[in-house]
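[1] pasting the structure only:
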């Protein structure tokens, strides 16, 4: 069974951003994936053909790995590197400020969250990533409904995707479609459906959720403290938001 790197775990390239920030993000992503695979640093090093000291330096953010080394580390955990872009710092800060000013219920409606969750029906899930952060009041950009789904429920998810006319994101060709829908198949766990875009984090067990309510509706979400562990990109944005609040007094 091959698992590929999901978007909520992608390594994002920031143009003209200090190298230390990228190095720390790479380190956090490697460490996060290693822990998901229940490997220690020595075991990962042996699989990838590097030293344990090198893995430790990369995870601490003390060393920027070459692309071949990074690809070997990720391949040893059955995942692959994906590259994305996002606005420069000033534009990102302006976007966060704009989101702070918008009511949560307005953003929930814009996302089409209720429609997606009603459509998911009996599929067991917990909202996670940026979606969970939004529902807990964090002004993070949300591009899709993000859920955690158990591997043993992957058949239910596949059946639902078929009914919802799902198309899987093909990162190689940067387009939707031409990939099998099943989560077990290679590819990002990202689908476009008739109800909107869905990202899934496949896991052995669902995270312990907390209940939040908006507009008279209950949502079961992964707590922010756990989001910061499981989603490096969301964690980076949450830290940035808190730092800016602290700077503002």
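    Nice, I can see it. Just so it is clear, the structure is predicted and the values come from calculations on it, not from any experiment.

[2] only C-alpha atoms for contact and neighbour calcs from this point on.
    Noted.

[3] ranges for the helices of the chain?
    Under the criterion DSSP state H, the chain contains helices at 19-36, 41-48, 52-60, 67-75, 89-100, 104-111, 113-120, 129-135, 154-163, 224-230, 232-247.

[4] so which of the ones you listed is the most packed in?
    The highest average neighbour count among those, using mean count of other C-alpha atoms under 10 Å, belongs to helix 129-135 at a mean of 26.

[5] what is it packed up against?
    helix 104-111, strand 145-150, strand 217-221, helix 224-230, helix 232-247 (3 or more C-alpha pairs under 8 Å, 6 or more residues apart in numbering; DSSP states H and E).

[6] can we see that at 10 Å?
    If you count contacts as 3 or more C-alpha pairs under 10 Å, 6 or more residues apart in numbering; DSSP states H and E, helix 129-135 packs onto helix 104-111, strand 126-127, strand 145-150, strand 196-203, strand 210-214, strand 217-221, helix 224-230, helix 232-247.

[7] need those in TSV (columns: distance to residue 38).
    Formatted as TSV, these follow (distance: least, C-alpha to C-alpha, whole Å):
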stretch	distance to residue 38
helix 104-111	34
strand 126-127	22
strand 145-150	17
strand 196-203	12
strand 210-214	25
strand 217-221	24
helix 224-230	14
helix 232-247	18
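
[8] comparison target, given below:
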């Protein structure tokens, strides 16, 4: 998803019109429309203001450029050394190399993610609540 598509997604999730979001961050409705259609790319201060107005992390609006499995592998390889993300022995998933610098925090975050996924799958939370939780990161 592009940054513009993500802005539109979260704006609609919050039940806002383009003009309302624009008012909250001090830009015109047209500027929001241009961001959402990727006609213009918001600069970092606008991304941060939009994220704050939508109560999400600015990273939730970032386009990481991952379009296929090869791109995903490239990203995972970048994360391997610092975060310890490595393929499981049988290749069916991922595991954490405990010797990596940020492995303890990575493990903690993965456990939080697993717990939230369990809440979703058990029906304790809705898919909208899960999406809202994810957007905080």
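    Good, I have the coordinates. Computed from a prediction, not measured in an experiment: that's the story for all the values here.

[9] between the helices and strands packed on helix 129-135 of the first structure, which gets nearest to residue 29 of the first structure?
    Closest approach to residue 29 of the first structure among these (C-alpha to C-alpha): helix 232-247, 6.5 Å.

[10] so how far is that closest one off the chain centroid?
    Relative to its parent chain, helix 232-247 of the first structure has a centroid offset of 16 Å by C-alpha atoms, centre = their mean, to the nearest Å.

[11] stretch 20-39 of the second structure now?
    For stretch 20-39 of the second structure, the distance to the chain centre is 20 Å (C-alpha atoms, centre = their mean).

[12] one more: stretch 74-87 of the second structure?
    18 Å.

[13] next one: stretch 127-137 of the second structure
    Between the centre of stretch 127-137 of the second structure and the centre of its chain there are 9 Å (C-alpha atoms, centre = their mean).

[14] next one: stretch 214-227 of the first structure
    Here stretch 214-227 of the first structure is found 16 Å from its chain centre; the criterion is C-alpha atoms, centre = their mean.

[15] equivalent analysis for stretch 41-49 of the second structure, please.
    Its chain's C-alpha centre and that of stretch 41-49 of the second structure lie 15 Å apart, by C-alpha atoms, centre = their mean.

[16] which bit of the first structure covers that stretch?
    Using TM-score structural alignment, the residues of the first structure aligned to stretch 41-49 of the second structure are 64-72.

[17] same check on stretch 2-18 of the second structure?
    In the comparison with the first structure, stretch 2-18 of the second structure aligns to the range 25-41 (TM-score structural alignment).

[18] now do the contacts for residue 20 of the second structure.
    Neighbour list for residue 20 of the second structure: 11, 26-29, 32, 53 [criterion: C-alpha atoms under 10 Å, 6 or more residues apart in numbering].

[19] I'd like these as a markdown table, with distance to residue 92 of the second structure appended.
    Shown next, in a markdown table, are these (distance: C-alpha to C-alpha, whole Å):
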| residue | distance to residue 92 of the second structure |
| --- | --- |
| 11 | 36 |
| 26 | 47 |
| 27 | 46 |
| 28 | 48 |
| 29 | 46 |
| 32 | 41 |
| 53 | 39 |
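
[20] can you tell me which of the residues you listed is closest to residue 81 of the second structure?
    residue 53 (34.4 Å).

[21] ok, that closest one - contacts?
    11, 14, 20-25, 47.

[22] among those residues, which one lies nearest to residue 112 of the second structure?
    Using C-alpha to C-alpha, residue 14 is the member of the contacts of residue 53 of the second structure that lies nearest residue 112 of the second structure, at 23.9 Å.

[23] that closest one touches residue 50, doesn't it?
    No - judged on C-alpha atoms under 10 Å, residue 14 of the second structure makes no contact with residue 50 at a distance of 12.0 Å.

[24] who touches both of those two?
    Common contact partners of residue 14 of the second structure and residue 50 (C-alpha under 10 Å, 6+ apart): residue 21.

[25] what lines up with residue 70 of the second structure in the first structure?
    Counting by TM-score structural alignment, residue 70 of the second structure corresponds to residue 91 in the first structure.

[26] do you know how far its match is from residue 243 of the first structure?
    From residue 91 of the first structure over to residue 243 of the first structure the distance is 16 Å, taken as C-alpha to C-alpha, to the nearest Å.

[27] residue 114 of the first structure now?
    Relative to residue 243 of the first structure, residue 114 of the first structure is positioned 32 Å away (C-alpha to C-alpha).

[28] same question for residue 210 of the first structure.
    Taking C-alpha to C-alpha, one finds residue 210 of the first structure at 25 Å from residue 243 of the first structure.

[29] what do you get for residue 200 of the first structure?
    29 Å.

[30] likewise residue 236 of the first structure?
    Computed as C-alpha to C-alpha, the residue 236 of the first structure to residue 243 of the first structure distance reads 11 Å.
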